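Asker: coordinates for the following, if possible.
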Amino acid sequence: CTQQHLRHIGEQIWDRSPAELSLVETSFQRDDRVTALYRHFLLSYDWLDNANQLVLSSASSLLLTHLIQHYSQVTWRLPTVTGGLSPYVLRNICDYIDAHLAEPLTLTVLAQQAALSEYHFARMFSASMSIPPHHYVMQRRLQRAKQLLATSQYSMTDIAYQCGFSSA
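Answerer: From the prediction side, this is the model:
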């Protein structure tokens, strides 16, 4: 098996990507699970027959899974942020922010709306929007204030309060 195949199986087992994965070299060790897989699958089928390829592929995956679970050394890397928030959650968060600009918006409140921890929400929001949540909220408040200044007859103090600012 290739290192790439080994890593792929390892990622499926642990649902995360190892920085390094290697199998511990052992000799003359008895493992009943390996023996059973070998006897049941590998000795019973013709490797060259195309009809048996799925069975042999499954058997090799079972064997590698067992080896990785019981005979591997794993070095983990830090998780990478990819993808960000789902479009549905991101849209709901942005709508919530727009609807509640006059209120104090905290990371705790926004994370609860997304049903995530504060730390995870902040990372995912930043990955999705390319700016942290507090910058986005400030941008939305300033945009709302500009709009109200241009289109309404409210005083600057009223506009500031409607946009979540404490003073004009």
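Asker: from now on I want contacts and neighbour counts done on CA atoms only, so please keep to that.
Answerer: Will do.
Asker: contacts for whichever strand or helix holds residue 150, please.
Answerer: According to DSSP states H and E, residue 150 maps onto helix 133-151. Helix 133-151 is contacted by residues 97-98, 101, 107, 122, 125-126, 154, 156, 159-160, 163-164 when judged by CA atoms under 8 Å, 6 or more residues apart in numbering.
Asker: residue 23 against residue 72, yeah?
Answerer: Yes. Residue 23 is within contact range of residue 72, at 4.3 Å (criterion: CA atoms under 8 Å).
Asker: if we can go back for a sec, centre of the chain to the helix holding residue 150, how far?
Answerer: Going by CA atoms, centre = their mean, to the nearest Å, the spacing between the C-alpha centre of helix 133-151 and its chain's C-alpha centre is 30 Å.
Asker: which residues touch the helix or strand just after that helix?
Answerer: Counting by DSSP H and E, the next helix or strand C-terminal to helix 133-151 is helix 156-162. Helix 156-162 is contacted by residues 101, 102, 145, 148, 149, 166, 167, 168 when judged by CA under 8 Å, 6+ apart.
Asker: can you do 7 Å?
Answerer: With contacts defined as CA atoms under 7 Å, 6 or more residues apart in numbering, helix 156-162 is touched by 102, 145, 148, 166, 167, 168.
Asker: let's see this one next, to set against the first:
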Amino acid sequence: MISSSMLYPEPAVEVVRKGRVSRIAMEHQWRSPVDEDADARQRGDILVSRWTRNDTQSLEVVSPVSTTHHCIAMNLKCTSLTFSHAGKTLVRGRVTAGAVQITAPDVRCRAVFESPGDVLHLFVSPQVLGECFEDTFDRPHPGEIRIDDPRLVRDPALERLGQALAVSQSNDAALGKVFTDSVSLAIVSRVIARHFTVTERQTREASALPSWRLSRAIEYIDAHLAESIGLADIATSTGLTRMHFASQFRRATGMRPHEYLLRRRIDHAQRLLLESKHNVLDVALSCGFRSQAHFTTVFKRLVGETPYCWRMKANVDRQADSRISGSERKISPAGQG
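Answerer: The predicted model follows:
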């Protein structure tokens, strides 16, 4: 069975016997495989080819459009280029070795190479994608697989497999084919495992905390700012476990519960510093901080100044605003006359 972490040829032999991979050939046209076997495409094989150029002059290339095969492009050396996918520019600049990009069928790509390049291309049929999915997840995929995410992927396992495939040399044609077949299938299996694992993880991701639960959490936090509040306390107020509450709260607010609690405490502290005569220590204790030093550290990190300096400047600004407002009231009657 093929697994997503397969790094050796032996586990792939059973699938190799199905005759799904052709030999590596050099491309005469970018992303256009050379079929050594005239029936290779018709059988739905993986077509493996390599495109290289050593010229330093700028070169524009456009890919043929395949109606059936995905193209897995594996960059073997650093290069500078502009790469467009379905009319949208994805890359403009340097691309490192090991970067992988996947193009679905019926999508045209265009590139302008500004430096030498070396790219390995695997053209993968729907049949192979389906076989690799079933071998990886022990169940068939419902319908035909289409991978529509064209972003560059950096995966050390894919990089090692691509480099191994690129440098493979053997005087034994049969052995060379087994190795090429095995590594190629390992690459496809890894791509399938990555794509569908990420998709399932995103599907399982917690939804945002509903507004009524969020209101309960905020009410609880505001009512207990001076106390030692734990994550379990806030979660209980919403009727959720700590794990579910934390993930949903972060999606709803963009902050972890601890970060949000600190900000609410600092907001409350700012109101007390302006509206009360309490000293800094009393304000700190009233907002749930156990020491003035900790309060000062957090306040300065979030506000940019120490509580004392912030209070002094805020009072000066408020007095200045009050004087300006008083002057305007005095001037106003004369202006109206």
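Asker: quick one on the thing from earlier: which part of the second structure matches the helix holding residue 150 of the first structure?
Answerer: The counterpart of helix 133-151 of the first structure in the second structure, counting by TM-score structural alignment, spans residues 257-275.
Asker: average distance between that stretch and the first structure?
Answerer: Here the mean offset of stretch 257-275 of the second structure against the first structure after fitting is 0.5 Å, by mean CA distance after the TM-score superposition for the first structure.
Asker: same deal with stretch 243-252 of the second structure?
Answerer: Mean deviation for stretch 243-252 of the second structure: 0.4 Å (mean CA distance after the TM-score superposition for the first structure).
Asker: tell me the buried residues in that stretch?
Answerer: Neighbour-count burial for stretch 243-252 of the second structure, counted by 16 or more other CA atoms under 10 Å, picks out 245, 246, 247, 248, 249, 250, 251, 252.
Asker: try stretch 143-155 of the first structure
Answerer: 144, 145, 148.
Asker: can I get those in TSV with distance to residue 89 of the first structure?
Answerer: Listed next are those as TSV, based on distance: CA to CA, whole Å:
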residue	distance to residue 89 of the first structure
144	22
145	25
148	28
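Asker: of all the residues you listed, which comes closest to residue 37 of the first structure?
Answerer: The closest of those to residue 37 of the first structure turns out to be residue 144 (CA to CA; 65.9 Å).
Asker: mind listing the helices for the stretch 201-337 of the second structure?
Answerer: Listed in chain order, the helices of the stretch 201-337 of the second structure (DSSP state H, counting those that start in this stretch) span residues 211-223, 231-238, 242-253, 257-275, 280-286, 292-303, 307-336.
Asker: got these as TSV, with distance to residue 127 of the second structure columns?
Answerer: Formatted as TSV, the helices of the stretch 201-337 of the second structure follow (distance: least, CA to CA, whole Å):
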stretch	distance to residue 127 of the second structure
helix 211-223	46
helix 231-238	48
helix 242-253	38
helix 257-275	47
helix 280-286	66
helix 292-303	56
helix 307-336	66
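Asker: which stretch among those comes nearest residue 153 of the second structure?
Answerer: helix 242-253 (25.0 Å).
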